Every structure is written in structure tokens, then in C-alpha cells.
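Q: build me a structure from this.
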Amino acid sequence: MKAYIFPGQGAQFSGMGLDLYENSPMAQEYFEKANDILKFSITDVMFEGSAEDLKETKVTQPAIFLHSVILAKTLGDAFKPDMVAGHSLGEFSALVAAGALNFEDGLKLVSQRAQAMQKACELQPSTMAAVLGLKDAVVENICANTEGIVVAANYNCPGQLVISGEIDAINRACESMKEAGARRALVLPVGGAFHSPMMEPAREELAAAIENTVFSAPNCPIYQNVTASAVTNENEIKSHLISQLTSPVRWTQSVQQMIADGATHFTEVGPGKVLQGLVKKINREAETASATFNTEA
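A: Here you go, the predicted model:
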């Protein structure tokens, strides 16, 4: 069975999407539509902006979403997923690609999400850190016993977790992780504690937008970050999307469940190859590939 997976923040690169724009009239149409919806020329930043320009939250999230969704659309009849999943932001790309959300609504929600997250980051200084070489339970236990807000935020693959929370609490937890034998416990250059209770203001803001958006049943099951299980009911999808900002990304568990449910081949749709690397670390037997666009589209 074929699984299609969609990357999240951090996959962006200068020049992303330009090959799609130049080679596909359909892609060009979608990119121009995106400029109109966002009310600024995101294509200029994507195609010509520096890595620094692309780091701006209001740009990063829509840019990755656009690259992934437009690439999926250019695949035409070749895009026949048995299941889909997306890492954090990538869940929105997966939902549009699977027909649960239309392009315009998906882009508006991603843009609102980015801005709400940015605002939440500015309310209170917070950060994230990567922890390598410890079992999940050890990381969870250290977080639970560290003073202040610090939680496991991204279960990326066995032995690779990201923790999220208050700056002092993250620093304390990193010291404890090293003492417990972590190969690395490294604070990341991010502006906020994503997928933690500190995103509550953003969750509330996004909840209203999601509740007012029309969702449909997807064409195939989506394995959502919050539950790591197959979901097809649009009300459940909405509820999990709302919870996603303050809940961990259960990527390891999602991939394991997809494999248990019959996935043998994972195609990454969007910029970079990060998710393919994670899938291989979760299960060496799984086949992985990058989606390549159809120039006829």
C-alpha cells in the first residue's frame, strides 16, 4: 500500500517551488492564486528570497504548504494514496491533497496558524531542544520531573525526540538528559515552544477558524499527529487539528501504525527528504521516495 507523507517547518529552501512554477501552467495558476489570498507575493520570497527571508513564520508555513500541495496536484492520476500523513504543518498539506479541505481554505488556515503561533511566541519567551539517544520513557520522565513547563513535543523516530517549553525549564531538562546518557541535548534555533501548553493562545485562535471552515471526508485515511491512527471522519479531523498545536507530534507512532495497517511505500511530497530519513530510522524495510512532478500538468 502507498502512503504519501508531507513535511513540516524546517524543510524550506531558497528557490523552492520555482521548477513547478516554470514547468506547469497549473502550478503557476495555484501560485498566483496564493499571492492573491495572502495579499503579498509569497512567490517572490520562495523563488528569490534568502534563507533568512524564508524563516519568517508568516512565510515559512504557507511556503512549505504551497510547495507540497501544488506538487501533489501536478502528480495528476499518479497521486493515488492509500493513506496520508503530515508532520505538524504538513498535516494541513495532507488534508488538502486528500480532498478533506479545499486549496483556498487550507492556505487561509495555514496562514492564520502561522500568525497565531507567532503571536503566542511573542507572549512569553520559549524554545525547543532536540534530544538524541534516549528512550521515550526516559525523556518523558525527565520532563515530568523538571521544574517549569517542558514536554515531549515531537516523537520523530526512536531515539530522536524534541522537547518544548520555557527557556529555563528546557535548559534544566537538557542538563538532566545529558546526565541520563543522552548523546545530545541541543537547544534549537526556534522562536517558540511549539506543540506544548505554551501554544494555548494560538490553539484558541485557530480553533475558531477551523470550526468555521468546511471539511469533507478525505479520499483515504489520514494518520493525524495527535492520535497516530487512521481518521476519516471530518469532525474528528477538525477536533484533532485544533488539539495539534498544544499536543505532541506522534510521528514515530504514526509511521509504525501505517506500516501495521499495510503501508510498504512512503512518498514524500514537498521540499526536502527529512521525513524519508525518519521513516527509514523507524523501519528499515520501508521503501521511500520523493514525489516528482508531471511536467504535462
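Q: from here on, just use CA atoms for contacts and neighbour counts.
A: OK.
Q: is M16 in a helix, a strand, or coil?
A: At M16 the chain is in coil, as set by DSSP: H, G, I helix; E, B strand; the rest coil.
Q: was I right about it contacting F65?
A: No: here M16 does not reach F65: they are 11.3 Å apart, not a contact under CA atoms under 8 Å.
Q: neighbour count for those two, which is higher?
A: Neighbours were counted for M16 and for F65 using other CA atoms under 10 Å; F65 has more, 30 against 24.
Q: what about the closest residue to the more buried one other than its chain neighbours, neighbour count?
A: Computed as CA to CA, 6 or more residues apart in numbering, the closest residue to F65 that is not its neighbour in sequence is S93, at 5.5 Å. S93 has 34 neighbouring residues, counting by other CA under 10 Å.
Q: thought S93 was touching V69?
A: Yes: contact criterion CA under 8 Å: S93 and V69 qualify, at 5.6 Å.
Q: helices of this protein, residue ranges please.
A: Under the criterion DSSP state H, helices of the chain are mapped to 18-23, 25-38, 42-48, 51-54, 57-74, 90-97, 103-123, 136-144, 167-179, 200-211, 234-244, 251-260, 274-282.
Q: buried deepest among the ones you listed, which one?
A: Mean neighbours per residue, mean count of other CA atoms under 10 Å, is largest over these for helix 90-97, with a mean of 27.
Q: between that one and helix 103-123, how big is the angle?
A: 170 degrees (axes from the mean of the first three to the mean of the last three CA atoms, to 10 degrees).
Q: which other helices and strands contact helix 90-97?
A: Other helices and strands packing on helix 90-97, by 3 or more CA pairs under 8 Å, 6 or more residues apart in numbering; DSSP states H and E, are strand 2-6, helix 57-74, strand 83-86, helix 103-123.
Q: so which residues make contact with the last one?
A: Contacts to helix 103-123, defined as CA atoms under 8 Å, 6 or more residues apart in numbering, come from residues 34, 37-38, 57-58, 61-62, 65-66, 89, 92-93, 96, 191-194, 198-203, 205-206, 209-210, 213.
Q: please generate a structure for the following sequence too, so the two can be compared:
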Amino acid sequence: MKAYIFPGQGAQFTGMGLDLYENSNIAQELFEDANGILGFHITDIMFEGSAEDLKQTKVTQPAIFLHSVILSKVLGDAFQPEMVAGHSLGELSALVANGVLTFEDGLQLVSKRALAMQKACEIQQSTMAAVLGLDDAVVEKVCEETPGVVVAANYNCPGQIVISGEIDAINKACETLKEAGAKRALVLPVGGAFHSPLMEPAREELAAAIENTAFNTPTCPIYQNVTTTAVINPDEIKKNLISQLTAPVKWTQSVQQMIADGASHFTEVGPGKVLQGLLRKIDRSVAAESAIFEKE
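A: Down below sits the predicted model:
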């Protein structure tokens, strides 16, 4: 079965999407629509902006979403997913790609998500850290025993977890994890504690927007970050998407479930190859590639 996967924040690069814009009328129309929906020329920043420009919260998430979704649209008949999944932000890209959300509604939700997360980050200083070389259970136990808010936030692949929480709690947990044998426990240059209880203000804000958005029946199942299992019920998809901001991204478990359900070929749709790298660490036996756009 063909599985299509969509990357999250961190996959952006200067010049992203320019090849699509210059070589596809469909892409050009969608990018121009996006400029209108967002109320600023995101294309200028994507095509010509610096890495620093692309790091702006209001830019990063919509830029990655646009690259992924527009690429899926220009693939035409070659895009025939039998299952989809997205890493964090990528879940919204996946929901447009499998028909649950329209392009316009998806982009508006992504924009609201980015701004709500930024506001939550400003309420309380917080951060995330990458932990390499420990079993999930060890990392979870250290998080539970560390004073303050610190949780496992991203299960990226075996031996790679990202923890999220208050700055002091993250620093203390990193020390303990190194003592427990972690190869690395490195604080990341991010603006806040994504996928932790500290994102509750963002979850509440986004929940209202999601509840007021039409969710259609998907053309194929989505394996959501919160549940890791195949979901096709629009109401269930909506509920899981609301939970996602404060719940961990169970990427390892989602990919393992997709493979167990018959996925034999994965295509990453969007900027970069981060998810292909994680996939190889989860299961080297399945094929993986990047979606390639053939010029019109």
C-alpha cells in the first residue's frame, strides 16, 4: 500500500516552493490565493527571504504547509494515497491531501495554530530538548520524577525522543538523562514547549477554530499523532486534532502501525527528507522517497 507522509516545523529552507511556482499554473494560483488568505505575501519570504525570515512563527508553519499541499496538488493523478500521516503541523497538510479539509480552511487553521502557539509561548518561557540513545520508558520515568512541567513530546524514532516543558525542568531532566546513559540530551533552539500541557491556551484557541470548520469524510485513512491508528470518522479526526497541541507526537508508533496495516512504500511530500531519515531508523525494510514534481 502507498503511504504519503507530510513533514512538520523545521523542514523549511530558503527558496522553498519557487520551482513549483515557476513551473506550474496550478501552483501559481494556489500560492497567490495563499497570499490573499494570509493577508501578506508569504511567497516573497518563501522564495527570497533569509533563514531568519522563515523562522518567524507566522511564516514557518504556513510555508511548510503550502509547500507540502501544493506539491500534492501538482502531482495530479500520480498522487494516489491509500493512507496518510503528518508529523505535528504536517497532520494538517495530510488532512488537506486526503480531502478532509479544503485548501483555504487548512491554511486558515495553520495560520491560527501558529499564532496561538506563539501567544502560548509568550505566556510562559519554556523549551524542548532532544534525547538520543535511551529507551522510551527511561525518558518517560525521568520526566515523571523531575519537578515541574516536563513531558515526552515527540517519539520520532527508536532512541530519539524530544522532551518539552519549563526551562528549569528541562535542564534538570537533561542532567538526569545524561546520568542515565543518554548519548545526548540537548536543549533545542525553539520558542516554547510544544506538545506539552503548557500549550493549553493554544489548544483552547485552536479548538474554537476547528469546531467552526467543516471536516469532510477522507478519501483514505489518516494515522493521527494522538492515536497512531487509522481514522476515517470526521468527528474523531477533529477531536484528535484539537488534542494534538498538548499531547505527544507518536510518530514511531504511527509509522509502525501503518506498516502493520500494509504500508510498503512511503512518499514524503514537502520540504526536506527528515521523515525519510526517521523512517529508516524505524524500519529499514520499507521503501521511501521524496515526491517529485514533473514540470508541465
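Q: list the contacts for I37 of the first structure?
A: When contacts are counted by CA under 8 Å, 6+ apart, I37 of the first structure touches E104, L107, K108.
Q: need those in TSV with distance to E179 of the first structure, can you?
A: Shown next, in TSV, are the contacts of I37 of the first structure (distance: CA to CA, whole Å):
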residue	distance to E179 of the first structure
E104	48
L107	43
K108	44
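Q: nearest to T227 of the first structure among these?
A: Comparing these against T227 of the first structure with CA to CA places L107 closest, at 23.4 Å.
Q: can you tell me what F79 of the first structure aligns to in the second structure?
A: In the second structure, the residue paired with F79 of the first structure according to TM-score structural alignment is F79.
Q: that match contacts S72, doesn't it?
A: Yes: counting by CA under 8 Å, S72 is a contact partner of F79 of the second structure at 6.5 Å.
Q: for the helices of the first structure, which one sits closest to A3 of the first structure?
A: Closest approach to A3 of the first structure among these is made by helix 251-260 (7.8 Å; CA to CA).
Q: show residues contacting that closest one.
A: Taking CA under 8 Å, 6+ apart as the rule, helix 251-260 of the first structure contacts 3, 83, 85, 87, 154-158, 223-225, 227-229, 279, 282-283.
Q: what do you get if the cut-off is 7 Å, keeping everything else the same?
A: Residues outside helix 251-260 of the first structure that contact it (CA atoms under 7 Å, 6 or more residues apart in numbering) are H87, Y155, N156, C157, P158, Y223, N225, A228, S229, V279, I282.
Q: next: stretch 284-297 of the first structure.
A: Here stretch 284-297 of the first structure makes contact (CA under 7 Å, 6+ apart) with 23-24, 26, 71, 74-75, 264-269, 276, 280.
Q: I'd assumed V274 was in contact with Q12 of the second structure.
A: No: using CA atoms under 7 Å, Q12 of the second structure makes no contact with V274, being 10.8 Å away.
Q: picking up where we left off before, in CSV, list the contacts of stretch 284-297 of the first structure along with distance to T288 of the first structure.
A: What follows is the contacts of stretch 284-297 of the first structure, written out as CSV (distance: CA to CA, whole Å):
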residue, distance to T288 of the first structure
N23, 25
S24, 25
M26, 26
L71, 17
T74, 20
L75, 17
T264, 9
H265, 6
F266, 5
T267, 6
E268, 8
V269, 11
Q276, 6
K280, 8
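Q: picking up where we left off before, distance to P7 of the first structure added to the helices of the first structure, as JSON lines?
A: Output for those, formatted as JSON lines (distance: least, CA to CA, whole Å):
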{"stretch": "helix 18-23", "distance to P7 of the first structure": "17"}
{"stretch": "helix 25-38", "distance to P7 of the first structure": "19"}
{"stretch": "helix 42-48", "distance to P7 of the first structure": "16"}
{"stretch": "helix 51-54", "distance to P7 of the first structure": "15"}
{"stretch": "helix 57-74", "distance to P7 of the first structure": "8"}
{"stretch": "helix 90-97", "distance to P7 of the first structure": "5"}
{"stretch": "helix 103-123", "distance to P7 of the first structure": "14"}
{"stretch": "helix 136-144", "distance to P7 of the first structure": "22"}
{"stretch": "helix 167-179", "distance to P7 of the first structure": "25"}
{"stretch": "helix 200-211", "distance to P7 of the first structure": "20"}
{"stretch": "helix 234-244", "distance to P7 of the first structure": "15"}
{"stretch": "helix 251-260", "distance to P7 of the first structure": "11"}
{"stretch": "helix 274-282", "distance to P7 of the first structure": "6"}
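Q: nearest to A185 of the first structure, out of those?
A: Across those, A185 of the first structure has its closest neighbour in helix 167-179 (5.2 Å, CA to CA).
Q: still on that earlier bit, same list (the contacts of helix 251-260 of the first structure) but as a markdown table, adding distance to P248 of the first structure.
A: Below are the contacts of helix 251-260 of the first structure laid out as a markdown table (distance: CA to CA, whole Å):
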| residue | distance to P248 of the first structure |
| --- | --- |
| H87 | 11 |
| Y155 | 7 |
| N156 | 10 |
| C157 | 13 |
| P158 | 15 |
| Y223 | 14 |
| N225 | 7 |
| A228 | 10 |
| S229 | 14 |
| V279 | 18 |
| I282 | 17 |
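Q: so which of the residues you listed wins on neighbours?
A: When neighbours are counted by other CA under 10 Å, N225 leads the contacts of helix 251-260 of the first structure with 29 neighbours.
Q: list the contacts of it.
A: S88, Q244, V249, R250, W251.
Q: again, only using 6 Å
A: Contacts for N225 of the first structure (CA atoms under 6 Å, 6 or more residues apart in numbering) come out as V249, R250.
Q: can you check G17 of the first structure too?
A: Residues near G17 of the first structure by CA under 6 Å, 6+ apart: H67.
Q: do the one 10 residues further on as well
A: Residues touching A27 of the first structure, when contacts are defined by CA under 6 Å, 6+ apart, comprise L20, Y21, I70.
Q: can you add distance to A182 of the first structure and give those back as a markdown table?
A: Compiled in a markdown table, the contacts of A27 of the first structure are given as follows (distance: CA to CA, whole Å):
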| residue | distance to A182 of the first structure |
| --- | --- |
| L20 | 41 |
| Y21 | 44 |
| I70 | 39 |
